[in-house]
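prediction below, plus the sequence it came from.
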Amino acid sequence: MTADLIAVVLLLAVTAYACAGGADYGAGFWDLTAGGARRGRRARWLVDHAMAPVWEVNNVWLIFVLVLMWTGFPVLFQAVFSAMWVPLALAVVGMVLRGAGFAFRKPSRRPAGRRLYGAVFAVASVVTPFFLGAAAGGVASGRVTPGTEASAHAWSGPTSLVFGLGAVTTSAFLGAVFLTGDARRFDAPDLVGHFRRRALGGLGVLAVLAVVTAFVLHDDSPYVWHGLTHGPGLFLVAVAVVSAVATGALLLRASPGVWVRVAAVGAVGSSVLAWGTAQRPYLLPTSLTVADAAGAPATLTWLAIVTLVALLLVVPAVVLLYWLDTHGELEELTDAELRGGGSTGARDDGGPAAGGDG
């Protein structure tokens, strides 16, 4: 019973990272595709201002996932990281480079340095979710079993490919939805339209990719396919479809509100939950069940207690952080404000007051 509870918490943590971290990676995707220095200046300005207050906290969910895996399900941890250390290592390198690029590009004084750091941040924002998705696809396909040796076969199959592309596309979709709201909050109507169109485009690509994924899963991962087309898995798929349609409808409104973010997160979160539910009772379809992968009973009991305490401390703090960010309470001070004079609207960082979208 305790093992099942920890497995549910693990799935919820993966879902939280897919949604929160996905929006983060998506912002980096649109930074990459914003265009040249002049044309993409305002879009990149919005990415910087939208991400800066919360970008690091999203990795809390990834750390939580890793702790639950190696403590609660050591056999799962060993199997996954032994068989797929290559894509996971590439994803970690991407995270490090992404963080460094984001941290160094704004204070860099030389244009060449800003371009270099910006390119590192943007490219890593695409590479990282792809390899994380490819690893998840390797799990869903059943290619990873206890004792599987590291090889490209474990993570380069059709399911891994569509999961990797799905992770990038989902991130781009979430990032565009969140940036649409941030553009509205920063009173930048041109950027609202800019990212609204990209969110709708991302939603369309996701719809096509979902159909392709269904065909791939039918042939390459029959166990997960059966779980997605029956019982709770089918219900969650239906929730994801309804949420996606609602997201599209809300994006078409003249002024998308906060509910468009809720609908987008609902679509992505339901999809991840559907995948996890479709695998039950397996953590590695058809080779490793939750019961077989679980650690010692005493370890699981203490892990459940520590997890409860952590959630009671962390979740309210994260919710407060997101609330403060969405209500504009975490904006950086401008040079004029630091000097004790000048208007807050007269920005020197290329913000909305700087004019049109060159």
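In hand now; what should we look at?

from now on I want contacts and neighbour counts done on CA atoms only, so please keep to that.
Will do.

tally of neighbours for the closest residue to L206 other than its chain neighbours?
Once flanking residues are discounted, L206 sits nearest to T169: 6.5 Å by C-alpha to C-alpha, 6 or more residues apart in numbering. Other residues lying near T169 total 23 when counted by other C-alpha atoms under 10 Å.

so how far is the helix or strand where T169 lies from its chain's centroid?
Assigned by DSSP states H and E, T169 belongs to helix 158-185. Distance, stretch centre to chain centre, for helix 158-185: 7 Å (C-alpha atoms, centre = their mean, to the nearest Å).

which residue ranges of this structure form helices?
Applying DSSP state H to the chain gives helices spanning 2-32, 41-51, 59-72, 74-83, 85-105, 111-140, 158-185, 189-220, 222-228, 231-251, 259-279, 290-293, 297-326, 335-338.

now for the fourth one, which elements pack on it?
If I follow you right, that is helix 74-83. Applying 3 or more C-alpha pairs under 8 Å, 6 or more residues apart in numbering; DSSP states H and E, one finds that helix 74-83 contacts helix 59-72, helix 290-293.

out of those helices, nearest to F29?
helix 59-72 (17.5 Å; C-alpha to C-alpha).

report all helices and strands that the closest one contacts.
Counting contacts by 3+ C-alpha pairs under 8 Å, 6+ apart, helix 59-72 is packed against helix 2-32, helix 74-83, helix 297-326.

next up, a second structure to put side by side with the first:
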Amino acid sequence: MATTAAVILFVAITLYAIFGGADFGAGLWDLVAGGTRRGERPREVIDHSIAPVWEANHVWLIFVFVLLWTCFPEAYASITLTLFVPLTLAALGIVLRGASFAFRKAVFRTRDKRNFGAAFAVSSVLVPYCLGAVVGGIASGRVPAGGKAGDPWDSWVNPTSVLGGVLAVCVTAYLAAFFLVIDAQRLSDEAMVTYFRRRATAAAVAAGLVSAGGILVLTQDAEYLFDGLTSRALPLVILAAICGLAALLLLTRRARHGARLAAVGAVASVVLAWAAAQWDYLLPTSLTVSAAAAPSGTIAAVLVATGLAVVLIVPAFVLLYVLDQKTLLPDEGMPEPPADGPDPHVTGGSSVRST
């Protein structure tokens, strides 16, 4: 049962990397969209893309934490005690990002919109970097077993963690750009399709270069992970490369839906390659899955709850994403102010942009 719980854990991490990653990556493109006038239309497409689903995407992260602390409490204690700094920064970034995304729709002054927009965009880069640094600290064996705290700084300020953070930012930008190409196409905005297609290509190249350079880092700083990636996880590494190249090829041939699926496949393969490379350790090379497992009764209860969630909650997620892709969900936001200024009696509401 411990192995089943660990597999579910890594699948949930993969789902968060895909859905949450696309969400964070959209914030990065918001950050580099340019000034108010030049970046207006790209930001409108970004808002239209993530507004209906941005809150739902983080459910996967909550599930990961609940599953980890319930089924593998020793690993959870070690990770949180050692990596509390990047985890705290990530938590603060998620809260700041969500609040800023909501509030920038509720203000009318350009200065306030810029301030909230900047907080949203910067947090969108900070969070994936910190989470990638956490993965790097775990994968390089800097988190001790036994529910003990390791070095609070070296555990995430090290070559492998920097590689993980930078790669996470590149991958989220890469994934988001492919999603935004489809969303711009749904809006019949060919200019924005071209705009995000170019950024998808640039992000793919950046992610590929970082991954290639990362090989040298892993050979020196995370030998166990490197050995795993070049042996038992090698098929997934090759699959990630194939999917990445296929995504670019399909994008140039205007097979955009196929390109998005290939991009998702590339990201999923990367995450699963990390899992396979360090298997069967949760904390390389000190804590295995079986050694970290909670009592069998606890794991059995969690697996039953997970099964119920699959039956009751996953269909709701599928419906949400289908309605979003069919542009049947209203956007979040405030009504536009009248020409002579905002109505002091207006305190809330929603508006639906024409698509």
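Right, received. Where do you want to start? If you're wondering where the values come from, they're calculated on a predicted model, not measured in any experiment.

drop the TM-score for these two in here.
Once the chains are laid over each other, their TM-score by TM-score structural alignment, normalised by the length of the second structure reads 0.92; 338 aligned residues with a C-alpha RMSD of 1.7 Å.

out of the helices and strands packed on helix 74-83 of the first structure, which comes closest to T247 of the first structure?
helix 59-72 (24.4 Å).

how far does that closest one sit from its chain's centre?
Put simply, helix 59-72 of the first structure sits 15 Å off its chain's centre (C-alpha atoms, centre = their mean).

sorry, back to before: in a markdown table, list the helices and strands packed on helix 74-83 of the first structure along with mean neighbour count.
Shown next, in a markdown table, are these (neighbours: other C-alpha atoms under 10 Å):
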| stretch | mean neighbour count |
| --- | --- |
| helix 59-72 | 18 |
| helix 290-293 | 17 |
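
can I get those helices in TSV with distance to A240 of the first structure?
What follows is those, written out as TSV (distance: least, C-alpha to C-alpha, whole Å):
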stretch	distance to A240 of the first structure
helix 59-72	22
helix 290-293	25
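
which of those sits closest to E331 of the first structure?
Among these, helix 59-72 comes nearest to E331 of the first structure, with 20.8 Å by C-alpha to C-alpha.

report the aligned residue range of the second structure for the closest one.
Aligned by TM-score structural alignment, helix 59-72 of the first structure falls on residues 58-71 of the second structure.

just to revisit the earlier point, tell me which of the helices of the first structure is the most buried.
Compared across these, helix 158-185 shows the largest average neighbour count, a mean of 26 (mean count of other C-alpha atoms under 10 Å).

quick check: that one compared with the second structure, mean distance?
Comparing helix 158-185 of the first structure with its match in the second structure after superposition yields a mean distance of 0.5 Å (mean C-alpha distance after the TM-score superposition for the first structure).

angle of that helix against helix 297-326?
Angle of helix 158-185 of the first structure versus helix 297-326, following axes from the mean of the first three to the mean of the last three C-alpha atoms, to 10 degrees, is 40 degrees.

which other helices and strands contact helix 158-185 of the first structure?
helix 2-32, helix 41-51, helix 111-140, helix 189-220, helix 259-279.

list the contacts for the residue mapped onto T299 of the first structure from the second structure?
In the second structure, the residue paired with T299 of the first structure according to TM-score structural alignment is T298. With contact taken as C-alpha atoms under 8 Å, 6 or more residues apart in numbering, T298 of the second structure is in contact with T70, C71.

is it true that A263 of the second structure touches I242?
No. Using C-alpha atoms under 8 Å, A263 of the second structure is not in contact with I242; the gap is 10.0 Å.

ok, back up a step: the helices and strands packed on helix 74-83 of the first structure: which one's closest to V272 of the first structure?
helix 59-72 (14.1 Å).
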